[in-house]
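Asker: got a sequence here, can you model it:
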Amino acid sequence: MNGQILHGGDLISASARYNIPQDQWLDLSTGINPDSYPVGELATEVFQRLPYQQQVFADAVTGYYGTDEWLAVNGSQPVIQALPLCLEKLPVLLPDVGYDEHRHHWAANGNPLAFYPAFDLNAASDQIERRLSKGEPFHLVVINPNNPTGLEFSKVQLCNWAERLAGKGCLIVDEAFIDTQPAISVLNEPLSDKLIVLRSFGKFFGLAGLRLGFVFASDQLRSQLQQRLGIWQVNGVAQGVATNALSDLDWQRGARQDITLNAERTALLLAPLMDALQPDRVAQTPLFSSWQLDADIAAQVQDLLAQQGVLVRLIPLSERKALLRTGIISRYNWDAIDRLDGAVNACIELLNHQGEAHV
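Answerer: Sure, this is the predicted structure:
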């Protein structure tokens, strides 16, 4: 495949590369709930007034997350960028595979970086324990569950690590994909001053375009972040929609069930392709799955699917290995089901044909 790697949700680049209009793509390159929260009508005031934080919004956020130690932000991305500038400049231990913006911004700030394995829970835990046993201050970054490897630590383990970090070291836990299983969130435990938690609104509620996220941290750090990020981080429309969505317990319960069933239907549709490819590893979470493959084969499969108007995410791991990450479709979207089924069959046929041509 020629050109730069396509990032999740980048239908503009995909459309230009494959000459397929944006509205004709089936986008499986993100981990966003395909059955989004129904926005409905909003009061005119949310469009007219300056977006100072409304009390009903604050009440809904505190009710959903179970704590009032939060700061609402324009998605978690601004916090990922700002944290290295707000915390003590210490070495950082990160997953060797994960949401790469964490690595990028710590590196840009000049923090020394080290990595733990993101595919093996025991190996990752052992390496973190060894680093803690040295008694030297460092920051620890955990993506829980990890995007894209699916690695998941227990909240008890994470809280234990946070308490044991030396000096001004902090544990940053990115819980962007945890809303499908909220019981494992560290927010269910008392929030330590050494613990910083990032949460994303758009993935579970299927409304990534609102750009809404939250950071949970000490009063001092939240104040630093607020000063650095500035006022009006969250617009009035986002506050209005989130107030309704975070308070709608019935929808949330139904969404968790629907996501599970949608993931099962998507996996069933992709199963013939997985059987043909025989990936080295498979990671499955409610909102996305990842397959580890030979790098050339992974790129070829992404390209073949894209030619059919189905976009999946290619994540290079090394010169020899890569991941294909796929989101989920709605089991009620019959057009998406038919298109994915057809694309999978066409991809398998093309792979078989190319294999025969090389015999």
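Asker: going forward, measure contacts and count neighbours with C-alpha atoms only.
Answerer: OK.
Asker: okay, R228 and Q54: tell me how far apart.
Answerer: R228 sits 21 Å away from Q54, taking Cα to Cα, to the nearest Å as the criterion.
Asker: who's in contact with A346?
Answerer: Q308 (Cα atoms under 8 Å, 6 or more residues apart in numbering).
Asker: quick check: it is in a helix.
Answerer: Yes: assessed with DSSP: H, G, I helix; E, B strand; the rest coil, A346 lies in a helix.
Asker: so how far is L304 from it?
Answerer: Taking Cα to Cα, one finds A346 at 8 Å from L304.
Asker: which neighbours do those two share?
Answerer: The overlap between the contact sets of A346 and L304 (Cα under 8 Å, 6+ apart) is empty.
Asker: re earlier: between R228 and Q54, which is the more surrounded one?
Answerer: Counted by other Cα atoms under 10 Å, R228 and Q54 do not tie: R228 has more neighbours, with 15 against 12.
Asker: elements contacting whatever helix or strand the more buried one lives in?
Answerer: Per DSSP states H and E, R228 falls inside helix 219-229. Packing contacts for helix 219-229, counted by 3 or more Cα pairs under 8 Å, 6 or more residues apart in numbering; DSSP states H and E, involve strand 70-73, helix 77-86.
Asker: isn't V56 right up against V241?
Answerer: No: under the criterion of Cα atoms under 8 Å, V56 makes no contact with V241, lying 11.3 Å away.
Asker: comparing the two, which residue is more hemmed in?
Answerer: More neighbours surround V241 than the other of V56 and V241, with 20 against 14 (other Cα under 10 Å).
Asker: residues touching stretch 125-143, excluding its own?
Answerer: For stretch 125-143, contacts defined as Cα under 8 Å, 6+ apart pick out 90-95, 98-99, 116, 161, 164-176.
Asker: oh, I was asking about stretch 306-313
Answerer: 6-8, 14, 18, 20, 24-30, 302, 305, 323-327, 340, 343, 346.
Asker: ends of it, what's the gap?
Answerer: Taking Cα to Cα, stretch 306-313 runs 10 Å from one end to the other.
Asker: starting at the chain centroid, how far to it?
Answerer: Taking Cα atoms, centre = their mean, to the nearest Å, the mean C-alpha location of stretch 306-313 is offset from the chain mean by 20 Å.
Asker: now the second one, please; I'll put the structures next to each other:
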Amino acid sequence: MDHKASSTRGIRPEAVAHGGNIDEISRRYPDAPQPWVDLSTGINPIAYPLPRLAAEAWTRLPTNADERTLLAAAAARYGLRGPASVIAAPGTQALLQIIPRLRSPGTVAVLGPTYEEHALCWHRCGHRVRTVNEVEALAEADVAVVVNPNNPTGRLLPRETLVSLGSELARRDGLLIVDEAFADFLPGDASLTSRLPPATIVLRSFGKAYGFAGLRLGFAIAAHELCQRLRGDLGPWAVSGPALAIGAAALRDDVWLQQARQRLAADCARLDALLMAAGCNIVGGTPLFRLAESVAAQDLADRLAQRGIHVRRFAHDETWLRFGLPGREEEWQQLADALTAS
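Answerer: Below you'll find the predicted structure:
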């Protein structure tokens, strides 16, 4: 069956575009006002308040006790039975680079369109990668990759669908990768972490939800044996002392997470209203970004860039723009003015 699959044959590292590329957008629009309002990423614009750190977090090597404290907080936050099934890494991107090394080259199906680094990382390690549009096609591969909720569409597969898929792949000695980078503000039953099928790795990002993308902290959740293999590939002191301390404090803070969830819901409604008033259709999103569609999307992105506002464009669909959420009220006003300018 074809399943509308597309191959990654011939893909080049420079072909993968990312948000947050302020250096590049500044070069293209040198006359734009500074500083840029960067809405091209799905990062919480109001970060978790930095806790006071002991000087030792910066001056000594991270200890095993520091790491155990973080992993215990992550296990509690993600609904795990204990820390044996979670490891910490310097960002989930680092995990994307090493997970393909767990298996000999085989077939990989990525449910797309989605974050392109998944396909690229498997391709670099010699796997035969294709992007598929239907969930049913995932079970035909040796490895299935799902971003849930998806980036950029916000598509959310039911947990039961993923449990069934993971169990089917495990029966064939396959592997399921579920990237839950944008799941923190969704209801708990949207996550696979508390119903982890065999032969499944769930990835969780810290920086997006807590507003610390520069901290570089992420997690892999899997059976203990898989975790141990990944931990060995990461090597000693993979996560910095400050990241261990900040991550542990933030993940234990239930009150902040609930307040952030409420604020983001209100901000998404506000952003949707601005975009629809500007003639866009809201075709997807998560609590951290919105996907807008417009036949004039490229003209709109150009107009916004000329006014110092950076949004995410997509080469595979030029009618799409992804908008992150503004943080400060001045940024909201700058966006509103730019959207209504002729």
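Asker: quick check: TM-score for this pair?
Answerer: Once superposed, chain against chain, the TM-score is 0.88 (TM-score structural alignment, normalised by the length of the second structure); 321 aligned residues with a Cα RMSD of 2.1 Å.
Asker: quick one on the thing from earlier: and the buried ones among the contacts of stretch 125-143 of the first structure, selectable in PyMOL?
Answerer: Applied in PyMOL, the following selects the buried portion of the contacts of stretch 125-143 of the first structure according to 16 or more other Cα atoms under 10 Å:
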select buried, resi 90+91+92+93+94+95+98+116+161+164+165+166+169+170+171+172+173+174+175+176
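Asker: in strands only, show me the contacts of stretch 125-143 of the first structure.
Answerer: When DSSP state E defines the strands, the subset of the contacts of stretch 125-143 of the first structure inside them is V92, L93, L94, P95, Y116, L171, I172, V173, D174.
Asker: biggest separation within the residues you listed, which pair?
Answerer: The largest separation in these, counting by Cα to Cα, is between Y116 and D174 at 15.7 Å.
Asker: trace A76 of the second structure over to the first structure, please.
Answerer: Residue correspondence to the first structure (TM-score structural alignment): A76 of the second structure is matched to G63.
Asker: let me redo that: G241 of the second structure
Answerer: G241 of the second structure maps onto G236 in the first structure, by TM-score structural alignment.
Asker: I figured that match hits P51, correct?
Answerer: Yes: between G236 of the first structure and P51 there is a contact under Cα under 8 Å: 4.8 Å.
Asker: neighbour-wise, which of these two wins?
Answerer: Legend: neighbour count by other Cα under 10 Å for G236 of the first structure and P51, higher for G236 (22 against 18).
Asker: ok, and the closest non-adjacent residue to P149 of the second structure?
Answerer: Closest residue to P149 of the second structure apart from its sequence neighbours, by Cα to Cα, 6 or more residues apart in numbering: L156 at 4.6 Å.
Asker: name the helices or strands packed onto the longest helix seen in the second structure?
Answerer: Assignment by DSSP state H gives helix 254-277 as the longest helix of the second structure. If you count contacts as 3+ Cα pairs under 8 Å, 6+ apart, helix 254-277 of the second structure packs onto strand 281-286, strand 289-293, helix 329-340.
Asker: export the ones you listed to a markdown table and tack on distance to Q97 of the second structure?
Answerer: Formatted as a markdown table, these follow (distance: least, Cα to Cα, whole Å):
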| stretch | distance to Q97 of the second structure |
| --- | --- |
| strand 281-286 | 25 |
| strand 289-293 | 25 |
| helix 329-340 | 35 |
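Asker: most tightly packed of those?
Answerer: With neighbours taken as mean count of other Cα atoms under 10 Å, those reach their highest mean count in strand 289-293, at a mean of 24.
Asker: quick one: it to the first structure mean distance?
Answerer: On superposition with the first structure, the mean distance recorded for strand 289-293 of the second structure (mean Cα distance after the TM-score superposition for the first structure) is 1.9 Å.
Asker: how far off strand 281-286 does that strand point, in degrees?
Answerer: Counting by axes from the mean of the first three to the mean of the last three Cα atoms, to 10 degrees, strand 289-293 of the second structure lies at 160 degrees to strand 281-286.
Asker: how far does strand 289-293 of the second structure sit from the chain's center?
Answerer: 15 Å.
Asker: one more: stretch 281-296 of the second structure?
Answerer: Offset of stretch 281-296 of the second structure from its chain centre (Cα atoms, centre = their mean): 16 Å.
Asker: check stretch 301-318 of the second structure too.
Answerer: 20 Å.
Asker: got the buried residues for that stretch?
Answerer: For stretch 301-318 of the second structure, the neighbour count (16+ other Cα under 10 Å) marks A301, R303, L304, A305, Q306, R307, G308, I309, H310, V311, R312, R313 as buried.
Asker: tally of neighbours for the equivalent of E41 of the first structure over in the second structure?
Answerer: Taking TM-score structural alignment, E41 of the first structure has R52 as its aligned residue in the second structure. For R52 of the second structure, the neighbour count with other Cα under 10 Å is 8.
Asker: quick one: R52 of the second structure is in a strand?
Answerer: No: assigned with three-state DSSP, R52 of the second structure falls outside any strand and is coil.
Asker: residue nearest the centroid of the second structure?
Answerer: A181 (3.5 Å; Cα atoms, centre = their mean).
Asker: roughly how far does that one sit from H316 of the second structure?
Answerer: According to Cα to Cα, A181 of the second structure stands 22 Å off from H316 of the second structure.
Asker: and if you look at L288 of the second structure?
Answerer: Distance, L288 of the second structure to H316 of the second structure, using Cα to Cα: 22 Å.
Asker: which bit of the second structure covers stretch 204-217 of the first structure?
Answerer: In the comparison with the second structure, stretch 204-217 of the first structure aligns to the range 209-222 (TM-score structural alignment).
Asker: return the distance of the matching stretch from the chain's centre.
Answerer: Relative to the centre of its chain, stretch 209-222 of the second structure is centred 9 Å away, using Cα atoms, centre = their mean.
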